[in-house]
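Peer 1: below: sequence and its predicted model.
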Amino acid sequence: MSPRLALVVLAVAGLTVGGIAAVVGASELSRVIWSGATAPVLVVLLVEIVTSLRRGSVGLDLVAALSMGAALLFGEALAANVVGLMYAGGQLLEQFAEGRAKRELTALLGRVPRTAMRKRDGALEQVPIGELVPGDLILIRAGDTLPVDGTVVATTAVVNEAALTGEPLPVKHKAGEALLSGSINAGDAFEMTVTHPAAQSTFAHIVRLVEQAQQTKAPVVRVADRLAVWFLLVTVAIAGAAWWWSGDHLRALAVLVVATPCPLILALPVALISGISRAAGQGILIKDGGALEALSRVRTVIVDKTGTLTHGVAHVAEIRTIDASWDADELLRLVASLDQASNHVIAQALVAEARERGLVLTPPSAVAEVTGSGISGQVEGHELSAGGSRYVAARSTGDPYTLRAGLEPGTAVVAAALDGKLVGIIVLHDPLRTDAADVIAGFARHGVERIVLASGDRQDVVDALANRVPLSAAIGDLSPEAKLQLVRQEVSQAPTMMVGDGVNDAPALAAASVGVAMGARGSAASAQTAGVVILVDRLDRALGALEIAARTRTIATQSVVGGLLLSLVGMLFAAFGLLPPIAGALFQEAIDVVVILNALRALR
C-alpha cells in the first residue's frame, strides 16, 4: 500500500469510527478519534512543507496545514478529519492522474533490456548489454526487445517499432538494413550485428531524454509556483477579513478549507506531462515542459531541405565523367572511399550506392571537410576533392557547371577533382516528401505566420523546391554559421521552431526557440541540442507536435483559470457564511476532480 493510499484509508477509518461514536452519544470519544485520524495527515503535510521551504519553495500546502491546524485549534475535529481526508484524497488523485499521464513514458522506461544473447565461437552466451561492442553478433529471439542498434544479418527481420515511432504495424527489414534498439522482434528469431555500444544506442538515448522530460519543471509551472504565493496571501486575507467582519472563526476556517488544495498546483503538471506522453505515443519525444510550452507559442517555422522536406536518402541517378578515359564506377568508388570519413547524408548515400554495386572502398587519409560544402583528402595516393560545384571549382582546373547541361533545376550534384583536375560529377535524386506541401500548408493553418526554407544547397536547387511548396522565403547557399545567424534573426522577431535532420543543423536547432530534430540516432548532435526529437521519418509529426502543444496549453489554461475562479467563488460564499467548513471541503474536492479530469484530456 502506498503512503498516500494509507493516509486516505486512515482518514476514512477515523471518520467512520468517530461517526459511530458520535451516533451512540460518545461525543468526546468521537472528537478524539477524528483528531487522531487527522494528525498523521497533518504531520506528513508539515514534513513536506519544511522540505519545500528548505528548497526555497513556498506552496499552497500551507493553506491545507492552516485549515487542518485551525480546525483542531477551534475544536472542529470533524471538519479537521474531513479536510484531512479531502487533502489525502486529492494527493492520491493527483498521483493517479500523473500515473495515467506518464503511461507512455513509463512503459518505455520499463522495457529497457538488461541482457543479450551474444554468439561467440559458435556458442551462445547471455551477457549484460554493457559488454556488447560494435561488431558483436547477437541473437534476437521472438518477442525480445532489441538491446542495441545494429544491422540485420542474412535474413529478414520483422520488428515492432511502435514504442519508438508510434507506427502500429510491424516493419520488415532486409539483410544489411539498420535496426533501432528498443524495437521488439515481432517475427522469427534473427541475428544482428551490433553497430553501437549500449550507452550510445538509440534506445539508451531516448531513455535519457524521457527521464529528463519527467524531471524538468516547465517555465509555466515555475510561474504557477510564484502565483501560488499570491493565492496564499489572498486566501489568508479573505479568511482574516471574514473573521474580523463577522466575529465568527468558522467563516475563516471555511475559507481556508475551500482553498485546500488548489487547482493551480494540480492541473498544470498533469496537463503538461499528459501532453508529453501523448506526443511520445506518436513517436514525438518532447524533452521537457519548457519545450512543450515553446511549441505552443511558435509563430515562425524554419525548415531544412535535405532530410526534412526531402527524405535525405539520395540515390545516384547518373554519373558524368570529363572524358571517356574515366569509368563511371571508378569515379564513384574513389568518391565513396573519401566520403567514408563524412557523416553527411549525401556522403552516406554515395557510400551505400558503391557498396550495393560491389565496389571495393579504401580508407582515406588526411581528410579535411568544410561542413555543408565538400570534403578533401588522400585516397590511394591521390589528392581527391568532392562536394558542391563551387567547392570543387575552387580546388581544381575545369568548370563543373559545364557537365550539368540538360539537368533539371534543383538536381543535386557532387563534383569530383583528382590531383587538382576536374574528373566528373555524380547526379543524385532526393525526392520531395509526398506530404511536404500538405504539412507546410498545415503550419499556416495552425497559426504559423512565416515559413522559411533554409538550406546549404545552391539557390537554384532551393528555388526549384520552393516552387512546389508554399513558403514565405527560400534561402540557399547557407553555411552552418549563416543558418545559425538566420535562426537568431527570426527568433528576435517571433517565437521560432527550427526543423532539421541534424547533420549540420545542431547550432541552429540550439539557437531556435525550440529545435525539432528529425530522427534520433544514438548521441547525434541534433538530438542532444533539439528540444523535440521525432523518432519516425515523417515530417507530419512536426505539425503534430505543434498541435499537441497548443491543445495541451489550452487545456492547462482552462483547468487553472476555471479552477481558480471556482475556488474564489467558494471562498466568498464561505466568507459570507453560506458555505460551512465540511461543505467547503467537499466543494473543493469536486473542483480538484474536475480540473484533473480536464487536464487528462491532453492524453486524447
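Peer 2: Yes, it's here.
Peer 1: drop to CA atoms for contacts and neighbour counts, all remaining ones
Peer 2: Noted.
Peer 1: against Gln282, how distant is Leu535?
Peer 2: Counting by C-alpha to C-alpha, to the nearest Å, the separation of Leu535 from Gln282 is 9 Å.
Peer 1: between the two, which is the more surrounded one?
Peer 2: Shown here are Leu535 and Gln282; by other C-alpha atoms under 10 Å, Leu535 has more neighbours (25 against 22).
Peer 1: could I get the buried residue list for stretch 202-218?
Peer 2: Thr202, Phe203, Ala204, His205, Ile206, Val207, Leu209, Val210, Ala213, Gln214, Ala218 (16 or more other C-alpha atoms under 10 Å).
Peer 1: and these, which of them are in helices?
Peer 2: Using DSSP state H, the members of those that fall in helices are Thr202, Phe203, Ala204, His205, Ile206, Val207, Leu209, Val210, Ala213, Gln214.
Peer 1: of those, which is the nearest to Ser30?
Peer 2: Closest to Ser30 out of these is Gln214 (43.3 Å), distances taken as C-alpha to C-alpha.
Peer 1: the closest one: what's its closest spatial neighbour, skipping adjacent residues?
Peer 2: Sequence neighbours aside, Asp288 is the residue nearest to Gln214 in space, at 7.1 Å (criterion: C-alpha to C-alpha, 6 or more residues apart in numbering).
Peer 1: and here's the other structure:
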Amino acid sequence: MIKKLNDFLSGFPMTIVAGAFLLLDLVPHLMEEFGGSSMRLSFLPLDPAWGTVIISGIPLLYLAIWRIIYNPGISKISSALLICIAMFAAIAIGDLFAAGEVAFIMAIGALLEDATTNRAKKGLKQLIRLAPTKGRRLTDGKEKMIPAEEIRQGDILRILPGETIPVDGTIINGETSVDQSIMTGESLPVDKGAGEEVFCGTINRFGSIDISATKVGENSSLQKLIRMVQDAENKQAPMQRIADRAASWLVPVALLIAILAYVFTGNIVTAVTVLVVFCPCALVLATPTAIMAAIGQATKHGVIIKSGEALEKMGKVDMIAFDKTGTLTYGRLDVSDMISFDETISETEMLSLAASAETRSEHPLGKAIVEYAKSKEVPLMESNSFNMITGKGIFAKVGSHSLLCGNEKFLTENGVWIDNKVQSALERLRIQGKASILVAEGQKCIGVIALSDVLRPEAKEMVSRLSDMHTRTILLTGDNQKTADYFAQKVGISEVRAELLPEEKVQSIENLQAENHKVCMIGDGINDAPALKTADVSAAMGSMGSDIAIDAAEIALMSDDLSKIPYLKRLSNATVKTIKVSITLSMCINFAAIVLSLMELLTPTTGALVHNAGSCFVVLIAALLYDRKFE
C-alpha cells in the first residue's frame, strides 16, 4: 500500500501538481519577502506549499527511510536524508516554501533520471522464443514428433528442409546446408555432411538429415546462449548517483555547519538556511539533465541511447570491437568476380548461362547470381532437366548447353578436370574470403563466379577517425579466418579474432576487460547478444539488426551508418565533461550560498531561491549540449 502511494505521488502527473502548488505560493511569498504588501491567499485554508511538501516530500522521506533500513554501511546516509532534514527544519520554523522547493527539485531530478535509465527488456524473451519446441525422433524406422524436452542424448532425429534443429547433434545420414547465423553470424549457409556437427536453433535449409543428439536441454548451444544473456544482464549494476556517493560526507558536514551557525549566532533561521542551501539538488540534476540533452542530440542524428550510463561509459571506451556480417558489411551477397577460362565465352555469356541454370535453385548463392544477372539486364534462358545435389551444386540444360554449377568437389565427382589455372583462381578468391561457384560445360570448367558480402563504404573512414581519437579497434566474427582477415585489411583493423561462437566472443571481450580496456561492442545479430551484454557499453545496427541485438545493446544506430560511431564517441566525451563542469559550478554556488547564509544575508526563502537558481543554471549548461555540432 505504501509502495503504491509512493509510486503514485512520485509520478509525472503528481509532480506537475506539486509544481503548481509551489508556483501558487511563490509570487505572494516573494512580495512579502522583499518588502511588498502581503498577497497571501487568505481564502485558502492551508498554505499552497503544503501541497508540494506532501506530494514531493512523502516519496523523498520514503526513499530516505528505505535506504537507512536496507542499504549497507555508510550508504545508509543518502542525499535524500539530507534534504529530508532540511525540509523538516524549514517546516519547523514555518518556511513552507523552502521546504517545498527542495522536495520539488529532488522530484524533478528523480523523474529526469528515470527517463534516462528506463530500458527495454524484451530481447531475452525473444531469444527464448527461438528455442525449438518439438523434434522428430526415429524409433525402429518410425518417425514421431515429441516435445523438445523429451529428447535424450543419443536419440536419432530427422530434420526436414526448413525445420529448426531442436538439439546439438552430429549428422549420421544425409547432406544439407544449415543457416547458422543465430550462432555464428555467418552470412552464408554452411554445407554439412555426415560426421559434422549441427547446433540447436539453427535452420536446416535444404536436404533431409538424420542426426544423433549430443547435447540436449540446458546443455544445448541455444540454451547456453540464453544463459549468457541472462548472466550478462545480471552483471549490469545500476549507476549510483553522484549525490548519493557524496552524501556520506555531505550530511555530517551540513549538520555540523548548521549546528555551529546556531551556536555562534543564536539564530535558528540561519541554521535552517544553511541546511536549505546545502541541499545537493543542483548536484543531483547535473547528470540527468546533461544526459537528457545529449540523448536528444543523438536522437536527431539517428542514434538511440537507452541510458545515461551508456553515455558515461562510452566516454571512457578505449577499445571498440566489431562484428563483421551486417555491421562492417551489409550482410548481403553480391557477385564480386567473374572469370572465364574459355576464350570463346565472354564473362557476360558465362554469367547468362550460369544464371539461367540457377533460376530454379533455392540456394542463396544461386539466387544471388540470378539477381545480379537481372540487375545487369543479362538475358536469361529457359533451363531444363534441373537437378540439385544438396550441399554440392546443380545440373541443368540451358539450350544446347549441359551445365554443372557448384563447388570443386561436385565438379570433380562428375568428371570435370580442375587444372592449375582454375586452382590458382580459386585459391586467390579463398584468400579474399569469397565464395566461389564453378561453371562447367560437359567435362570442361568454363569459368568461376565469386560472391562476397558487401563492405559498407564508410567503414574505412570510421576506423581511421577512431584511430585519430586514440581508440583501438578489433574484429570479432564467426566467419572463417581468411574472410575475416580480408575484410579487416580493407577497413584498416589490425586485430582479428575469427571463427568464434557466441561464448568465444564473450570470452574475447572479458579478456580485453581483464587487460583494463573499456570495451564497446558493435554488432547486429542474435549471436552478438551475449557479447553486447558483456561489453562495458554496446551498440546495435538498428534498421537491419535483429530485435534481440537491439534490445541487448544500450545504443542503436537506426540508420546503420557507421560514421555515427566517432560522432557518438565525441558526444559522450562532451557529455562527461559537461557533467563535471556542472558539478563543479553547483558546488561553488552552494559554497557561496553557505557563506552568505552564515553572514545572515540569506533567509530560508531567499536561500531556496538562490539554490533554485543554481539548479536552473545547471540545466541551462546541459541544454547547450543539445545544439552543439560534433563533426
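Peer 2: On my side now, so go ahead. Here the structure is a predicted model, which means the values were calculated and not measured.
Peer 1: for the two chains, what TM-score is obtained?
Peer 2: The TM-score (TM-score structural alignment, normalised by the length of the first structure) is 0.61; 453 aligned residues with a C-alpha RMSD of 4.8 Å.
Peer 1: rewinding a little: the residue nearest to Gln214 of the first structure maps to what in the second structure?
Peer 2: Alignment note: Asp288 of the first structure maps to Ser307 in the second structure; criterion TM-score structural alignment.
Peer 1: that match reaches Thr116, doesn't it?
Peer 2: Yes. Counting by C-alpha atoms under 8 Å, Ser307 of the second structure touches Thr116, with 4.9 Å between them.
Peer 1: quick revisit: quick check: neighbours shared by Leu535 and Gln282 of the first structure?
Peer 2: Jointly contacting Leu535 of the first structure and Gln282 under the rule C-alpha atoms under 8 Å, 6 or more residues apart in numbering are Thr165.
Peer 1: ok, and the closest non-adjacent residue to Asn81 of the first structure?
Peer 2: In space, Asn81 of the first structure is closest to Thr38, 5.0 Å off (C-alpha to C-alpha, 6+ apart).
Peer 1: alignment lookup: Gly307 of the first structure to the second structure.
Peer 2: Match for Gly307 of the first structure (TM-score structural alignment): Gly326.
Peer 1: and its match, what does it touch?
Peer 2: Applying C-alpha under 8 Å, 6+ apart to Gly326 of the second structure gives the contacts Arg332, Gly523, Asp524, Gly525, Met541, Met544, Gly545.
Peer 1: count of residues packed around the last one?
Peer 2: Applying other C-alpha under 10 Å, we find 21 residues neighbouring Gly545 of the second structure.
Peer 1: next: the second one.
Peer 2: Using other C-alpha under 10 Å, the number of residues around Gly523 of the second structure comes to 32.
Peer 1: alignment lookup: it to the first structure.
Peer 2: Checking TM-score structural alignment: Gly523 of the second structure goes with Gly500.
Peer 1: can you report how many residues lie near His173 of the first structure?
Peer 2: His173 of the first structure, neighbours per other C-alpha under 10 Å, totals 16.
Peer 1: that one and Lys305 of the first structure, how far apart?
Peer 2: Noted for His173 of the first structure: a distance of 26 Å to Lys305 of the first structure, by C-alpha to C-alpha.
Peer 1: now do the contacts for the spatially most central residue of the second structure.
Peer 2: For the second structure, Ala553 is the residue whose C-alpha lies nearest the centre (C-alpha atoms, centre = their mean; 1.4 Å). Counting by C-alpha under 8 Å, 6+ apart, Ala553 of the second structure touches Ala529, Leu532, Lys533, Val537, Ser538, Ala539, Ala540.
Peer 1: go through those and flag which are in helices.
Peer 2: Using DSSP H, the contacts of Ala553 of the second structure in helices are Ala529, Leu532, Lys533.
Peer 1: surely Leu253 of the first structure meets Ala70?
Peer 2: Yes. Using C-alpha under 8 Å, Leu253 of the first structure is in contact with Ala70, at 6.6 Å.
Peer 1: more neighbours: which of those two?
Peer 2: Set Leu253 of the first structure next to Ala70 and count neighbours by other C-alpha under 10 Å: Leu253 wins out with 30 against 21.
Peer 1: name the helix or strand for the aligned residue in the second structure for that one, please.
Peer 2: By TM-score structural alignment, Leu253 of the first structure lines up with Val272 in the second structure. Secondary structure assignment for Val272 of the second structure, by DSSP states H and E: helix 268-278.
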